[in-house]
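[1] Any chance you can model this:
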Amino acid sequence: MGKPTGFMEYERRGRPERDPKERVKDWEDYTLPMPDVEAQREGARCMDCGVPTCHTGTEMAGGTSGCPVYHYIPEWNDLVYRGQWKEALMKAHEQNNFPEFTGIACPAPCEGACVLGLNENPVAIRSVERSIVEKGFANGWITAEPPEKRTGKKVAVVGSGPAGLTVADQLNKAGHTVTVYERDDRPGGLLTYGIPEMKLSYEVVLRRVKLMEEEGVRFVTNANIGKDIPSRQLEEENDAVVLCGGAANHRNIDVEGRNLEGVHFAMDFLHANTRSLLDSHHENGEYISAEGKNVIVIGGGDTGTDCIATSMRHDCKSLVQFDIYDKKPENRDEAVNPWPQYPVIHRIEYGQKEAEAVFGDDPRAYAVQTKKFVGDGNGQIKEVHTINVKLKFDEQGNKYREEIPGTEKVWQADLVLLAIGFTGPEQELVEEMGLETTRRTNVKADLHTYLTNKEGVFAAGDMRRGQSLIVWAINEGRAAADACDKYLMEVPETV
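    Modelled structure (predicted):
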């Protein structure tokens, strides 16, 4: 695939980024378009692997290796190298309904499993993918394709995040009449309100939603199922219901002072910011502002990074990010993290780059555990007290963290953002519908049929599997839609 000697001739080139000091002044995309020639050279770096592993996703050692939607990556890399962009677009859409979403917001486990990554920098797969789909939209190659006929079957999809959109897209293509219910005022779920504008613009989400509407999918917003619309009504009015509500139950922190003003869940911070930005460009003031504040972000993942980048654009006074883990190595440790596992290495993401450019240092503090929050006497957060910890294992192999005496520290704070993940789906709708759950409180649904314990009710995405990646949500959405289609058309089960 690609140019036989491309991996030897060209250095890795991903999508370029704007100057960090400049981009924090606006909410535009923090990256720049990748020139065609660079994308073609990157496609040329894709080797003629004997057994490519980038395109086959699996869970390995607690992470994801390869692409969960089984993207035809070597094929579209080769097509891009040869300048056959339209053919590359068709190939990219064969396994992925929304390559623009994964091309922007996926952590790219495909790159971690790239064979070239064994001894060189892997192919910048995600950057090539985004170049393909953006060229497709720019040239008008991506157009509405309504189904030629309808089956007469009706399906309600609850939730319009990546899993819900995928289910709706697939079932609509199969000819079923699909209505998507979203409790927020705009469709997109996590894509709209969980990922900030400079990383994934709402216009990117909206252009795909509009295409789906042209193809016949109906979107109903401000519809909180179980509250605004009884779930029984959905079951009575439809031949099937697919639940894709996500894992929105925040993981909390149980320390003294948690209820002080100024301590917020990260997703509340991000959601309010994007809504106010889209509604009024922040003129309505209906968001949690970091302007002029000492900000502490607790949590070292992607959501924490998004909180950093958002706070920087608010013009915060200072910023620190607590990571409970030690600083990761610069290179993959082959003894404990061998290829093709997802590489657990030190990364400097876009938010950290911005904080470092403005304040002079990487904002992260490692192996830090929060002990308590202290207020100013008027109910407002003033300080965060921490201690450093060391990861250890007991005799049964269970992890625990041992505090290191003498490492106590007090941090000044006006705003604290908790970005420590989610424990599962919110339970109100689950309980109202009488759905069985797993020990992790996820909706229990068979992996083969995606059916819950209720007839005609399916579950997919984070609501079924727990907090995960966009690309896994698309994987589950495609599989659940296929299972639902067979159920609706009464196709016998096969082994």
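[2] alpha carbons only for contacts and neighbour counts from here, please
    Fine.
[3] Let's verify Val209: helix, strand, or coil?
    With DSSP: H, G, I helix; E, B strand; the rest coil as the basis, Val209 sits in helix.
[4] Around it, count how many other residues there are.
    Neighbour count of Val209, defined by other CA atoms under 10 Å: 20.
[5] what does Arg45 give?
    For Arg45, using other CA under 10 Å, the count is 28.
[6] Which residue, other than its chain neighbours, is closest to it?
    Closest residue to Arg45 apart from its sequence neighbours, by CA to CA, 6 or more residues apart in numbering: Phe7 at 4.0 Å.
[7] Please provide the structure for the following sequence as well, for comparison with the first:
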Amino acid sequence: MGKPTGFLEYKRENVRYRDPLERIRDWKEISSLPSENTLAKQAARCMDCGVPFCQNGSLIGGMTTGCPIFNLIPEWNELVYQGKWKEAYERLSKTNPFPEFTGRACPAPCEAGCVASLYESSVSIKSIEWAIIEKAFEEGWVKPQIPKQRTGIKIAVVGSGPAGLACAYELNNYGHSVTVFERSDRVGGLLTYGIPKMKIEQHVVDRRIRLMEESGISFLTNVEVGKDYSIERLKEEFDAVILCTGATKPRDMDVKGRNLKGIHFAMEYLHSNTKSLLDSDLKNGQYISAEGKDVVVIGGGDTAVDCIATALRQNCKSVVQLDIYPKRPAERAPDNPWPQYPLIYKLDYGQEEAKAKFGDDPRLFATSALEFIGDDGGRLVAVKTVGIKTTFNEKGEKIREPIPNTEKVLSAQLVLIAIGFEGPERELFDQLNIDVGGLRKSRSYQTDLENVFVAGDARRGQSLIVWAIQEGKEAAKRCHRYVTSKVNLSF
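    Purely as a prediction, here's the structure:
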């Protein structure tokens, strides 16, 4: 695959990022693709490695390495190297229905499993994937997937995030009539309201939704199943249902002062900002603002970084991130060998922006909130923090303990809690008498009701966009087998 000596001749080159101090002044995408000539050289770095760990998603050491969608990465790298972009798109689209999303927002576990990283650095797989799909759109190769025949079977998909869209895409290809229910005012779920627009601009999402509508998929927005659309009506009108509602129940903190004004969950903050941005370019003021405030973001993941980047664009006075994990090493530790996902120190885009504006990495490592402090009016004014020591017991369980005499007080008028999610909201599952706790155990994607399936974060818990897409594809396949076993189809 690629050029036999490519990884020896060419250094890794990433996408081109705009200057941090420039990009925090707008909501446009933070990066752009290099030239086709550069991309061809990057594809040439793909080794003939024998066992391409990059294309087989696995959980190693509790972390994902390789591609859960099973993208045929060495094959389309070779085609890009040869300048055969259309063939590369055809190969990519065999496995991934939405490369424009994963090429922008996936953390690239494929690159973690790249054999070339053992020599120097991995192939820039993510940017090549993004380039392939953008080239395909530019050239008009991406067209509606209209089935030759319809089965007459009607299937409802609840939720229009990555898993729901993947379900709908696959079921429509089987010839079933698919209706996607979305309780928000716009289609896209996480893609629209969870991931800030500087990572995926809305026209990218809307472009894909238009194609799916042209393919025959129906989308109903501002419709919450179980409230606006009854369970009885759902059962009456559809042959099967797939629940792709996400893991949207945020994990909270049991900390003194939690009820003070100025403390919000991360998704409440991000959703309100994006909706106001899309509705009015932030002119309507219907969002939580960080302008002129000292902001403390609690959590160490992607959502926390998105909060930092959003607060900077709202012109916050300062921003600090509390990360409960210790600072990671610059290189892989002995207990984090390849092909595990590398747990190393790095600056994500929002942290890079904060450092550019304020001079330092915004993170306080091995630190947690001990107390929220308010004024006489019940408004947040500060956060008391404490250092955290993490150890493991004989069962391998994490034990976290506060370190004595490490308390500090940080000025704060806005706190954003981004410490993860507990799972799906229960109301719809309770109405269907489905045990939420048993969802992940179901490898068939079926719930307690044989014609109701579940996929994505609602089933497996908070996870990556690539896992959501793969779960949507797999659930669609299982659902297809189920409905066709119940109906005699003749073509």
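[8] And the TM-score between these chains?
    Here the superposed chains carry a TM-score of 0.98, computed using TM-score structural alignment, normalised by the length of structure 2; 487 aligned residues with a CA RMSD of 1.1 Å.
[9] quick one on the thing from earlier: element containing the residue nearest to Arg45 of structure 1?
    Following DSSP states H and E, one finds Phe7 of structure 1 within helix 6-9.
[10] what's the average distance of whichever helix or strand comes after that helix to structure 2?
    Moving toward the C-terminus from helix 6-9 of structure 1, the next helix or strand (DSSP H and E) is helix 20-23. Taking mean CA distance after the TM-score superposition for structure 1, the mean distance separating helix 20-23 of structure 1 from the aligned residues in structure 2 is 0.4 Å.
[11] Show me what the helix holding Phe7 of structure 1 is packed against.
    The helices and strands touching helix 6-9 of structure 1, judged by 3 or more CA pairs under 8 Å, 6 or more residues apart in numbering; DSSP states H and E, are helix 36-44.
[12] The helix it packs on vs structure 2 - mean distance after superposition?
    Looks like 0.8 Å for helix 36-44 of structure 1 (mean CA distance after the TM-score superposition for structure 1).
[13] what range in structure 2 does the following helix or strand past that helix sit on?
    Of the helices and strands lying after helix 36-44 of structure 1 in sequence (DSSP H and E), the nearest is strand 58-60. The aligned range for strand 58-60 of structure 1 in structure 2 is 58-60, by TM-score structural alignment.
[14] isn't Lys154 of structure 2 right up against Glu236?
    No. With contact defined as CA atoms under 8 Å, Lys154 of structure 2 does not reach Glu236; the gap is 10.6 Å.
[15] Name the residue in the two with the higher neighbour count.
    Between Lys154 of structure 2 and Glu236, counting by other CA under 10 Å, Lys154 is the more crowded of the two (18 against 9).
[16] and the nearest residue to Val263 of structure 1 once chain neighbours are set aside, what is it in contact with?
    With CA to CA, 6+ apart as the criterion, Val263 of structure 1 has its nearest non-adjacent residue at 4.7 Å, and that residue is Val416. Counting by CA atoms under 8 Å, 6 or more residues apart in numbering, Val416 of structure 1 touches 262-264, 295-298.
[17] Ok, Arg150 of structure 1 next?
    Arg150 of structure 1 neighbours (CA under 8 Å, 6+ apart): 174-177.
[18] Between all of those residues, which two are separated the most?
    Largest separation among these by CA to CA: Ala174 and Thr177, giving 9.2 Å.
[19] State the span of structure 2 onto which the lengthiest helix in structure 1 is aligned.
    The longest helix of structure 1 (DSSP state H) is helix 470-488. Residues 465-483 of structure 2 are where helix 470-488 of structure 1 lands when matched by TM-score structural alignment.
[20] so how much does the matching stretch differ from structure 1 once superposed?
    Averaged out, stretch 465-483 of structure 2 is 0.7 Å away (mean CA distance after the TM-score superposition for structure 1).
[21] returning to what we had before: in strands, which of the contacts of Val416 of structure 1 appear?
    Those of those mapping onto strands are 263-264, 295-298, per DSSP state E.
[22] hang on, Gly216 of structure 2 packs against Asn172?
    Yes. Using CA under 8 Å, Gly216 of structure 2 is in contact with Asn172, at 7.4 Å.
[23] Please say which of those two ends up with more neighbours.
    Asn172 (24 against 20).
[24] Am I right that Phe219 of structure 2 is in a helix?
    No. According to three-state DSSP, Phe219 of structure 2 belongs to no helix; its state is strand.
[25] Counting neighbours, what do you get for it?
    Applying other CA under 10 Å, I find that Phe219 of structure 2 has 20 neighbouring residues.
[26] show me the contacts for it.
    179-182, 187, 213.
[27] Repeat that for Val15 of structure 2.
    Neighbouring residues of Val15 of structure 2 by CA under 8 Å, 6+ apart: 31-34, 127.
[28] 6 Å instead, please
    32-34 (CA atoms under 6 Å, 6 or more residues apart in numbering).
[29] For the stretch 201-350 of structure 2, just list every one of the strands.
    Secondary structure of the stretch 201-350 of structure 2 by DSSP state E, counting those that start in this stretch: the strands cover 218-220, 240-243, 249-250, 263-265, 294-298, 318-323.
[30] which outside residues touch the fifth one?
    If I follow you right, that is strand 294-298 of structure 2. Strand 294-298 of structure 2 has contacts (CA under 6 Å, 6+ apart) with 317-322, 412-418.
[31] Now render these as CSV, adding distance to Ile146 of structure 2.
    Output for these, formatted as CSV (distance: CA to CA, whole Å):
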residue, distance to Ile146 of structure 2
Lys317, 51
Ser318, 51
Val319, 48
Val320, 49
Gln321, 47
Leu322, 49
Ala412, 53
Gln413, 52
Leu414, 48
Val415, 47
Leu416, 44
Ile417, 43
Ala418, 40
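[32] who wins for most neighbours among those residues?
    Val415 (29 neighbours).
[33] where's Asn97 of structure 1 relative to Ala124 of structure 1, distance?
    Distance from Asn97 of structure 1 to Ala124 of structure 1, counting by CA to CA, to the nearest Å: 20 Å.
[34] Ok, Gln369 of structure 1 next?
    35 Å.
[35] Kindly report the same for Val297 of structure 1.
    Separation of Val297 of structure 1 from Ala124 of structure 1 (CA to CA): 29 Å.
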